[in-house]
Every structure is written in C-alpha cells, then in structure tokens.
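A.B. asks: sequence first, then the predicted structure:
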Amino acid sequence: MTQLWDFAGGIHPAQNKHQSTTRPIRHAAIPARLVLPLQQHIGVAAEAIVELGEQVLKGQKIADVTDGMGVPVHAPTSGVIEAISRLPVPHPSGMDDWCLILTPDGLDQWHQKNPIADYRKLEREAVLDYLRDAGIAGMGGAGFPTNIKLRPPRDRKVGTLILNGAECEPYITADDMTMRERAGEIVDGLKIMAWILRPERCVVALEDNKPEAITAMRTAAEGTQIEVVGVPTKYPSGGEKQLIQILTGMEVPSGGIPADIGVMCQNVGTAIAVGKAVLKDEPLISRVVTITGEAVTEPGNFEALIGTPVRDLLAEAGLNDAHLHRLVLGGPMMGYTLNTPDVPVVKTSNCVIAASAQELPDPAPEQPCIRCGQCAEACPMELLPQQLFWYSKAEEFEKAEHLNLFDCIECGACSYVCPSSIPLVQYYRYAKGEIRVQQAEQLKADRARERFEARQARLEREQQEKELRRQERAKAAADAQAKKKVEAEHAITDTGVTDVTDERAAKSARVQEALARKKAKSQASEPDTPDRAELEKQLAQATSKLETMQSMLEDAKAQQADNVDKLERAVAKNHERVKRAEQALAEANAQTTP
C-alpha cells in the first residue's frame, strides 16, 4: 500500500458534484461563431498568421508565437476567418483582448494529418517540439506551455511524475468524468510524458470520493508500473504543492518549483491532449467543461470546441434565466464571476457554475477582523493570513512580501472560514499585483540606469581616444616642424635675416644690375648732383633689399618655417626704407627742377 502523508490546514466544503456526474460526457454542437483569444496561456500572446476571409481547415494553425514562451492556436473546425478584433475574454477583470473570429462552414473538415508511427524512434526534443506545435498548455491550472514544463533544467532530474486527478474543488467534475470514460487515453498520454522524462515513479492521484474513476484508471493501468492512488478528500488536496506533500512527504521550498525536489505534476486533461497530439496528430482544439448549478436543468460535462461561447453551452444545459443569479467560471473557491456569458471557452476553462441566489448568495458585508485565528488554522501553506491582510490593506507590501505572500496559492480556504466575511484572497491578489508592478518599474529603472552608465562610459572612452589622437597629431606636427627646422638654413642680417639660397642671391644680383643700368642711363641723360646720386644709390639698395626680403618671405611661407614672423618684420622695415628713399629722391628732384 502506498504511504501517504498529510498537509497542514485545509477545509471540507460541500462537494456538490453529483449534479453533473449523472450523465456521460456530451459533445457540444458546433456554434455559429467561434471566438479564439490569442492569449490562452502563460507567456507571450500568439500572433495571427491568417488573413481576413481566409478559408481554414480543422486543426490548421491560425496563430503562432515566433519569439518568447508560448504555443500556437489552431482552428477548432473548418470555416472562414471573419474578423480579428478585441472582445471580452475569460479574466477576473472582465477585460477585452485580441481574438480571431471563425465562422464554421459546417463541414468540420480536417487538415492533412501526419501522426507519428513510433515516437520512441524520435529524439525527445523532436517530440517536445511536436507538442509545442500542437498548442498544448496545462489544462488544470494557469496554462503553462507543456513542452517547456516537460523540459526541466538539466541539473534537476525528475524522479516522480504525478498525474493530478484530485479535482478537489466543489462542483467541478470534468476530470472525474474524463477518467471514468477515457482512462485508456490518459494512460497513453502519461506513457509519452514518462518516456520524455524517464522518472523512477509514475502516479495517478485522485481523491477517494471518486470510486468509479479510481476503478477505471486502475483497469487502464494494469500491466504497467503506473500507480493509481486515492488520497483523502480534503480541500485543497488538488493543489500542486499539497498533492506532492501527500504522495512524497516532501515540501516544495518557498519560492521554488516541484522540479527543485525532483517532482513534476501534470493534469489528466493535459495527458489526453499529449496522446492525441503524438498518436493522432490532433492539436488542442477542444476540452471537457463542466456546466452545473441550480440555474441549469440538465447539468453535465460537455466536450466543447475551444472558442465556443459560454452562452451556447448554457443553452445546451438548459439554462433558466429566471433562476440565474451569478455565472462563475471555475469553482466557487478559486473561480471568478463572469460579467457576460459571451466569453469563449479557452484551454484552461474547466467549469461554469450557473448559480441561483440561494446557491451562491452575494457575500456578506466585510466586518472588522476579530483575530479569531481560524484563517491561520485553515491555511494549507502555513502562512499568517491575518498579518498578510493587515499589511496588504495598509499597502505595506514589503512587509507582506517578507511574510512569504507569494507562497499563497489563493485557494480561498481562509476567506471560507472567516466569520467577518473578509475577502482575504482579494487583498492578497491586490498586493501581489502591486508588488509585481513595483518590481517591473524597478527593473525598468535599473535597466535605464545601466543604459545611462554604459552611455557615460562610452562617451568617456571616446573622449579619451579623441584626446589621445589629438596628442599623437600634435606630436607628429612638432616632429615635422623640428625636422624642417633642422633642414632649413637661414641667415639673419642686421634686420635679423640674410640670403639663404643661391637662387635668392642670384635674384638679388640681377636686381642690382638692373638698378645699375638704370642709374647709368639716368646719368647719361642728365648730370646729377652728388646729393641726388647718393639718394638714388640708397633707393636702389633699399629696393634690392626689399625684393630680397619679399622673396625670402614667400619661400618661408611655402615651407611653413618658424622664421616667418622675422621675415615679415624685415620686409616691413625695408619697405619703410624704400618709401623714405623715394620721398628723399622726389624732394631732391623737385629742388633741381628749373
């Protein structure tokens, strides 16, 4: 006999399961319109890969996730894509989200199927990719992509694989009826998952208030090493961490996952989807949904296409609008009220309760906490609900997080036993949401700071490189000037400069000869006075020197020599001498003119 353990806390609410277990699973009719949300699982929303007006076949991929964690969406039946628009989707807030609208053509024609002949001949990664392409996500919880969950970290070997069929919440019987009628398909899917993970132990766990399901599963598991275990009926024994503790005696560490202790849980509905995907090449396009409550005359379980409006299922179950008080998606403990019956069935939808006012009355007004401690006694996670409530209400989120707020599984046991009708779970959800927002903002700020620091470091590095290049250029220019200075040979006259090249000397000699010829010609035409002759001599000398200085200045500028300033000053000085000589000669000519 399998040894079982117990978990702390827990409650025993009225089961109310018999209403929906008197009839076998019925196939819901194809509705006039299917609404297919692009976000049906944890992770990234899928993106449409079809066009408006496109004809699609049953099982055809119509939306996919190209980047990030997610799985595709498939057409539940053949028909035409009529629209892509925002419509109400199953969510506690009643939010709208992007949806594909498919109008069935009534033919229900499948796309080309290519089932795997023998999956054992393939690589395990190839089978995991096959499951991903089939759009399979967890069907018993938040909808975590199955292909990712079946790929635990390499350093965490899964020793125990648990198939969760406990279904502990009141009213819900989808898994119960599935195990009664489709136990063989469940075992087929479990074998595939076991082949992928290679665990040492495989267990199908369900509460002992389901004797028919226990019998059916044990019959289907004969000849295998699969254990079928009935666990004591206590809410929330179907919680992942609680079921692991019951079957193994081990506790999942705070903030950890079951794989940290070598355990993995999957849902029985997920097992059927895995078997259909691998053995029949059928993607996840339908699921079993419980329709129950006092406001329907024929409660039961329906095999419904994903995207079927809840309104259509309620009609098939014989909804009595006069008795309807509340529509609850999920169970009475962890479910939430629907604002409209037009929301569609998605991959994680397992139950809809059409409750009368007597069945699920409006909650009583919240009263002050009387510190009775019943919430702490009922908490299966052994938390301190009272303190978490105070801190959440006071928005002291850091203190609430310090008390392991995120270990709360939101089972609702504390709210159920509270005599003051305090909606404790709602406070915890609010606090978790605010903490996540703050963490996201902090992460955004940290990334912005990192980008700023990286930019500053880059600018500083570029400035240093620029300064280094400037210094190298300056050094190269200084070296070039020093080299030119060494190569250049300059002489300084009484004005600070003398002839430096033979070319300049030759040019100066030619100027002197020209002046001499001019003087001789002038003397031949008109005799000069000694004073006038002396002045002409001085003018010739000044002019010659001026031309020499100008020539040297031009050469110095062309060579960028460092004596340019001296030459400019010398040119200016000789220019003044020429000007004075010309003026003196002009005055002498004026005096000698008759």
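C.D. replies: Sure thing, it's come through.
A.B. asks: C-alpha from now on. contacts and neighbour counts both.
C.D. replies: Will do.
A.B. asks: ok, now how distant is the spatially most central residue of the chain from Glu547?
C.D. replies: Central residue of the chain (CA atoms, centre = their mean): Gly68, 7.2 Å from the mean position. Look at Gly68 and Glu547: by CA to CA, to the nearest Å, they are 84 Å apart.
A.B. asks: returning to that earlier point: near the closest residue to the residue nearest to the centre of the chain other than its chain neighbours, how many other residues are there?
C.D. replies: Distances taken as CA to CA, 6 or more residues apart in numbering put Val44 closest to Gly68, at 6.0 Å, once the chain neighbours are dropped. Using other CA atoms under 10 Å, Val44 has 17 neighbouring residues.
A.B. asks: show me the contacts for Val44.
C.D. replies: Contact analysis of Val44 by CA atoms under 8 Å, 6 or more residues apart in numbering lists 65, 67-70.
A.B. asks: out of the residues you listed, who has the most neighbours?
C.D. replies: Going by other CA under 10 Å, Gly70 tops the contacts of Val44 with 28 neighbours.
A.B. asks: so when I look at it, I'm seeing a strand, right?
C.D. replies: No. According to DSSP: H, G, I helix; E, B strand; the rest coil, Gly70 belongs to no strand; its state is coil.
A.B. asks: Gln40 is in contact with that one, correct?
C.D. replies: No. Contact between Gly70 and Gln40 fails when scored by CA atoms under 8 Å: they sit 9.2 Å apart.
A.B. asks: break down the stretch 351-500 of the chain into its helices, ranges please.
C.D. replies: 374-378, 385-393, 397-402, 413-417, 424-487 (DSSP state H, counting those that start in this stretch).
A.B. asks: pull out the buried residues from the fourth one.
C.D. replies: What it means is helix 413-417. By neighbour count on 16 or more other CA atoms under 10 Å, the buried set for helix 413-417 is 413-417.
A.B. asks: please enumerate residues in contact with that helix?
C.D. replies: 10-11, 333, 374-376, 378-379, 385, 421-425.
A.B. asks: filter those down to the buried ones, PyMOL style.
C.D. replies: Command for PyMOL that selects the buried part of those, burial taken from 16+ other CA under 10 Å:
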select buried, resi 10+11+333+374+375+376+378+379+385+421+422+423+424+425
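A.B. asks: take a look at this one as well, against the first:
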Amino acid sequence: MNTIIQFASKLIKNLATNTANDIHKFHGGVHPDGHKYESTTRPIAQLPIPQTLTLPLRQHVGYIPKLKVKVGDYVLKGEMLAEAEGTVSAAIHAPTSGTITAIEEAVIPHPSGLPDMCVTLTPDGKDQWKPLTPIDWKNTAHSELISSLRTSGIVGLGGATFPTHIKLRKDRSSAIHTLIINAAECEPYITCDDMLMRERAEEIIQGIAIAQHLLGAAKVVIGIEDNKPEATQAMAGASQSLTNAVVTTVPTLYPSGDARRLIHLLLGVEVPHHKRSTEVGIQVFNVATVLAIYRYFAFGEPSVSRIVTVTGNVTTPQNFEVLLGTPIPLLMAAAGGAKPDTTHFVMGGPMMGFDLPTLNVPVTKAANCIIAASPALFAPPPPAQPCIRCTRCADACPVNLQPQELYWFAKSDNFEKARDYNLFDCIECGCCTYVCPSNIPLVQYYRYAKSEIIALDKAQEAADLARERNDFRLARIEREKLERAQKHAERAASAKNNEAKPELAETEKTTSNPDAVEAKKAAIAAAVERAKALKLAAANIDAAKTGTDLPVQAESTPDNTLPNIAEAKPDATTSATNEAQAKADKQALIAAAIERAKAQKLAAAQTGATPKNTENLSAKVKAEIDEIEAIRTKAQQMIKSKAPD
C-alpha cells in the first residue's frame, strides 16, 4: 500500500514538473479555504428513490421545453416528459417509472424564490427503464448524432446548464482544434467532480473520445487543480487510450475553473471579451458532462441523475448520486441531517452560489453542491463601510477590470459609464468582495447594474421596433396617397383627351357599330328631305311674287337667287291679290313644316336620338342644315313684308 502511495506521489510530482513551464498564470485570483477534505473521505453513495419527484421545466439555459404528458399518464424511466423547444433548449425525462400526479407551479431553486411550472411524478418503486438503444457513434453521420443528442436532455453539469448538443455542432465559422476538459473544480466545498474522476475515470475518458470525435478536435487537454492528486492519477492512467491527450495540473487558485481562465492557464490564449472560445478553435466541457455523453451513446440513457455534494454544517458530508427532482431534505437526511445551528442552505459554492429560498425544493441539473450554512462557517458580513480606494479589488480581479469604478457607477445608476468600463465582462466570481476591507458587497452592485442595463436595452429595443413599425405605416400611407394621386391624374388626362376629340371618338364608335352606321344614314336622309321641303317653300314664295306658276321641285331655285322682297313696294291696286297670296304662302309654309316634322320623327324613330344629336353629323350635313335655316329665315322675312299693314 505504501509503495502505491509513493508511486502515485512521484507520478503527480513528475506531471507537475513536466507541465509547470506550460502554465500561463492569469491576473488576480484568491485563495479561500478549500473545505474539500470533509466530503471526499467517503465514496459516492446511491440515494434511494423518493416518494415524489418534482421536475421543474426550467433547468437549463434557453427556452422552456414543451410538455408531452398530462396528469394521470404512466411513464417509464427515461421517457421524455417535455421536448426541447427552439434552438437553445433541453428535454426533460422521467427519472424513474411512475405516474404523473400534478403539473403545476411550485417553488424551484432560484435566487428569486419565485414558483415555476413543474411536473410531479409519483414513483411506482419498480424503476423500470423504457427500451434503450445504444448508438454506434463511430459509424453514424454527425448530423444524426447531434439530432439524437438534442433529445437526451444533457446540459453543462458544471453549473452553466448550456445545452450540450449546441456545443458539439460543426456549423461554426472556425474549426475546433483543441478540446479542454474542465476538471479544476476551484470553488470551495464542491467535490463532485473530484470524486467522479476518482471512481469513474474510464467512463469519463470514453466520453471525452466521443466529444473529440464529434468536434473533430486534434488535441485534448485535461486541466486539474493540484489539490486533487487521486483524481489526477486516475485520469492520467485512463487517458492513455486517447490520442494527443494530456493531463495537466494547474495551481490551486480561484477562479481557475472559469472557462476563459482555464484556457489561459493551459494554452496561454486570451479569448477576446467580445468573442467565444469556439471562435478561436477551442471548446470546453465539464467532466460530468462528458460522462453523461458516454452514458447516452453507450447505453441510450438520457439525463435523469447527477452527482451532488452535500457538505457544510451536516453530520457526515458526502457525495450522492441522486435522481433529478429529489427533494433536498432527503439529501440532508442522507448526510446525517443538518446541525441545529444551521441558519440557511446554499446551492453551489460559497463564492458564486446563492441562498435557497426554502429547503423544500428539488434537485435540478444545476445542483452540484448543497451547503448547510452556519454562523461558524459563514459569519454574517459586518456593515459595509465607505470605499477607501485601496484598489485591492482591482488586484484580485481575474478579468483585469476596475471594480471600484464599476461600484461607483452602479451605485449612482450611471449605467452607460458602467457599460463603457466593460461591466459585462465581469464573471461575478466574488474575488473583489472577498478581499474588500470595507465589506462592500460589490458583486451585488454589479448584478443590479447588469439587470437594469438589460431591462433598459429591452425597453429600447421595444421602442425601436415600435418606431420602425410606425415609420413603415407612415411610408405605406404616403405611398398609397401618391398612388391615388397618380391614378386621378391619369383619369383627368384621359378625360381631357376625350373632350379634345369628340368627333373622332363618335366616328370611331359609329363606324365600329353597324347599327350606328344605319342610324347615321337615316339621319342624313331625313335632313335632305327637310332641305327639299324648305327649298320648295322658298320657291313658292318667289313664284307668288312674280306671278308665275309654282315649281314642282325646290332644286329649280338656285341657292343665292332669291329676290330682295324687302325692296318691293306693293301698290294699292294689288293689295287684295297680295292678301290672298299671303294666305296661300302661309298654307305652303305650314305644309313644309309638317313635312319637316315628319322627317324629324322618322329620323328619331330610326336612331333614338333628338335633333340635338345632329351636331355629331358630318360636315356636309351641317352645311346643308345651315343653308336650309338661312332659306327659312328669308322666307319668314318675305312673309312679313307681304303682310298688310
């Protein structure tokens, strides 16, 4: 036994020596008390199936999954309860077999303490799996593997809970050349990854091989803090089966487990604040996440359980493998129960975790550690004092920010200035709060400023969208107005052209219609008859003056040969004769008028037009009508001149 321990110590020492020159230290960081030994003296224990399981739908980053079950349904272990909705989402599966007894809001482990939609499952005790199908990941298309992984419900189990299938896609602008396995586990009290590497290193390595295959990465680097010698030894031995894989120890320094800090430690690469690590060809996975990937492809098991560290003010701190949805009081009981002086419970680590609103909440995919807090372990913070501008926070900041400046801007609600000082680069690690001699809760100010900026950005985005819609509406109204004006102008121009050419339009209309042509011919014939009658009347008047016989045809009198009756002066001897002749002339004119009326009626019957329509006749017909009217006027003058005084 001593020989094995000496060999392990020598191996760890050699690994540390061989990789010491490859470590690139980052700025800042702190060394809080680890408190890791308390929960690593016992192996991982299996927690029994509880009486009820409460499964929140919100257990990951992204959209809430869509429910597929209803109250009263019986489900088997591993059966999907809610499917991924949208691109960034993850499915929820039944942790054991049983019946769905409720779908309602319940309090979930969240800093807000607000309830959210949950599915309550009552186990039947059989723990019966649905039919599982392993996946041959070496001989299956990449797209099919990613599509299948989307239904597995696997998310980042290091605490970020980002859907894993998205991180394994190849549709990126940059190819992944290096896969980094985050095994640093730098935050105090948390030991679930440490115990997982000690006991299941072979499965972790096989999961790494699958992730390397899906990403097409040529190199694998496993980063472990130097306070985990047993885990380092186990992973170094198991990684021999991987090609181009190396286990590297990093100094125990918080927050070396942050993805960007770990990339800098292992590769010396500084990822720009406005880019992701994938844009520089690097992808990072937690050890628990790659183990879940292996279990899914090797056995078809979706994400239904995880390892949780139960530590702090409990009787027997330990790591447990528990089903998702297990009530936290059962975890406390399995660890011997919380001691009487326990004041509250923390999910996560003491640096980045949060106080649970109540103990009666379920275990979720993000629950890597539950700490029972007491005044002896976590003393109440003293009252905050004014900032003394000591800049210790700036010295400890691993992101090279100016925490004191950000504090002043956040306190005075100068959010734009805080944004200019790269507030969103803050990883909320708590190093600044840890070293502040004035006990100022700096991280709380940063979280407040971030939430306010996000709210303002959303409001501005909504306002911009409303303005764009209004601008589009006004543009549409103006466009419709211009279109109406253009149509009115076209109709006015068309009407003007029709008024300028009425004869042409009428001629085209009549010539194109056979009935109109016949009507026009009838109107011309009627006009000719009227002209003949008027000429005949004029000839009779002329004959009465000269004493000759009445002519038979009106055409015998030339157009302009009528005598000037006005110049003739009747004498007394012929007055009786003239009176008789005047009566005869009147009768002749009446007869001519009757003939003219008959002709007009005949034309109106054939054409359906009134005499006013004669304005649209040809120029020849108009000339004849004008001539007839002139003859009639002369005839009337002659009659008046012959009438007795």
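C.D. replies: Nice, I can see it. This structure is a prediction, so every number in the text was calculated from the model and none was measured.
A.B. asks: got a TM-score for the two of them?
C.D. replies: Overlay of the two chains. TM-score (TM-score structural alignment, normalised by the length of the first structure): 0.84; 548 aligned residues with a CA RMSD of 3.5 Å.
A.B. asks: map Glu144 of the second structure onto the first structure.
C.D. replies: Mapped onto the first structure by TM-score structural alignment, Glu144 of the second structure lines up with Ala126.
A.B. asks: oh sorry, the question was meant for Gln404 of the second structure
C.D. replies: So, by TM-score structural alignment, Gln404 of the second structure is matched to Gln386.
A.B. asks: let me see the contact set for its match.
C.D. replies: Contacts for Gln386 of the first structure were tallied using CA under 8 Å, 6+ apart; they are 371, 373, 375-376.
A.B. asks: what about 10 Å?
C.D. replies: Going by CA atoms under 10 Å, 6 or more residues apart in numbering, Gln386 of the first structure touches 369-376, 392, 414, 424.
A.B. asks: re the thing from before, reformat the contacts of helix 413-417 of the first structure as JSON lines; add distance to Thr308 of the first structure.
C.D. replies: As requested, the contacts of helix 413-417 of the first structure are arranged in JSON lines below (distance: CA to CA, whole Å):
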{"residue": "Gly10", "distance to Thr308 of the first structure": "35"}
{"residue": "Ile11", "distance to Thr308 of the first structure": "34"}
{"residue": "Met333", "distance to Thr308 of the first structure": "24"}
{"residue": "Gln374", "distance to Thr308 of the first structure": "41"}
{"residue": "Cys375", "distance to Thr308 of the first structure": "38"}
{"residue": "Ala376", "distance to Thr308 of the first structure": "40"}
{"residue": "Ala378", "distance to Thr308 of the first structure": "37"}
{"residue": "Cys379", "distance to Thr308 of the first structure": "36"}
{"residue": "Pro385", "distance to Thr308 of the first structure": "38"}
{"residue": "Ser421", "distance to Thr308 of the first structure": "35"}
{"residue": "Ile422", "distance to Thr308 of the first structure": "35"}
{"residue": "Pro423", "distance to Thr308 of the first structure": "32"}
{"residue": "Leu424", "distance to Thr308 of the first structure": "33"}
{"residue": "Val425", "distance to Thr308 of the first structure": "30"}
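A.B. asks: quick revisit: hang on, isn't the residue nearest to the centre of the first structure packed against Ala45?
C.D. replies: Yes. Judged on CA atoms under 10 Å, Gly68 of the first structure makes contact with Ala45 at a distance of 9.1 Å.
A.B. asks: ok, and the closest non-adjacent residue to Val500 of the first structure?
C.D. replies: Here the residue nearest Val500 of the first structure, using CA to CA, 6+ apart, is His490, at 5.1 Å.
A.B. asks: how much space between that neighbour and Gln456 of the first structure?
C.D. replies: Taken as CA to CA, the span from His490 of the first structure to Gln456 of the first structure is 51 Å.
A.B. asks: who has more neighbours, those two?
C.D. replies: His490 (16 against 12).
A.B. asks: most neighbours per residue, which of the helices of the stretch 351-500 of the first structure?
C.D. replies: helix 413-417 (a mean of 23; mean count of other CA atoms under 10 Å).
A.B. asks: that one vs the second structure, average offset?
C.D. replies: Compared with the second structure after the fit, helix 413-417 of the first structure shows a mean deviation of 0.6 Å (mean CA distance after the TM-score superposition for the first structure).
A.B. asks: residues shared between the contacts of Gly70 and Gln40 of the first structure?
C.D. replies: 46, 135, 137, 143-144.
A.B. asks: now do the helices in the stretch 1-150 of the first structure.
C.D. replies: Along the stretch 1-150 of the first structure, the segments classed as helices by DSSP H, counting those that start in this stretch run 124-133, 146-149.
A.B. asks: who are the packing partners of the longest one?
C.D. replies: Read that as helix 124-133 of the first structure. helix 146-149, helix 183-197, helix 268-280 (3 or more CA pairs under 10 Å, 6 or more residues apart in numbering; DSSP states H and E).
A.B. asks: to Ile306 of the first structure, which of those helices lies closest?
C.D. replies: Nearest to Ile306 of the first structure, of all those, is helix 268-280, at 12.9 Å by CA to CA.
A.B. asks: Val88 of the second structure against Pro163, yeah?
C.D. replies: Yes. If you go by CA under 10 Å, Val88 of the second structure and Pro163 touch, sitting 6.6 Å apart.
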